[in-house]
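Enquirer: no FASTA, just this:
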């Protein structure tokens, strides 16, 4: 379990029994992309709020 990084024994046991092989994947690149998307999303939200305020005036 330590080598795979799976902390839940139930998930580990199911994967080991069903697949007979356990793969480890590195999602660090995707975490960076997701954080960039969320920051862009918040910026777009602020811009939308500013446009709405201008439209009301």
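Expert: Received it, and whenever you're ready, just let me know what you need. All values reported here derive from a predicted model rather than from experimental measurement.

Enquirer: from here on, contacts and neighbour counts on C-alpha atoms
Expert: Fine.

Enquirer: and residue 10, what helix or strand is that in?
Expert: Here residue 10 sits within helix 9-19, counting by DSSP states H and E.

Enquirer: how far out from the middle of the chain is whichever strand or helix holds residue 51?
Expert: Taking DSSP H and E as the definition, residue 51 sits inside helix 28-56. Relative to the chain's own centre, helix 28-56 is displaced by 16 Å; criterion: Cα atoms, centre = their mean, to the nearest Å.

Enquirer: coming back round to it: mind listing what's buried in the helix holding residue 10?
Expert: Across helix 9-19, burial judged by 16 or more other Cα atoms under 10 Å covers no residue at all.

Enquirer: then this one, side by side with the first:
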């Protein structure tokens, strides 16, 4: 119990200190970045198939 309590207390303030909008923006940017790379790969693959 003594080991688990400090961990739970440490995790909670970290989440509260970080702004929710900032976390959402970082997730959105990562998702958009990976999506754009995936689309670019598909376009490149299609272009190679056509030519």
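Expert: Arrived safely, thanks for sending. Only a predicted model underlies this, so the values are computations on that prediction, with no experimental measurement involved.

Enquirer: circling back: distance between the helix holding residue 10 of the first structure and the chain's centre?
Expert: For helix 9-19 of the first structure, the distance to the chain centre is 23 Å (Cα atoms, centre = their mean).

Enquirer: now swap in stretch 21-32 of the second structure and tell me
Expert: Mean C-alpha position of stretch 21-32 of the second structure versus that of the full chain (Cα atoms, centre = their mean) differs by 6 Å.

Enquirer: which outside residues touch it?
Expert: Among residues not part of stretch 21-32 of the second structure, none is counted as a contact by Cα atoms under 8 Å, 6 or more residues apart in numbering.

Enquirer: What is the helix or strand hosting residue 9 of the second structure packed up against?
Expert: In the assignment (DSSP H and E), residue 9 of the second structure maps to helix 4-17. Contacting helix 4-17 of the second structure under the criterion 3 or more Cα pairs under 8 Å, 6 or more residues apart in numbering; DSSP states H and E is no other helix or strand.

Enquirer: Show me what counts as buried in it.
Expert: Buried residues in helix 4-17 of the second structure, counting neighbours by 16+ other Cα under 10 Å, are absent.
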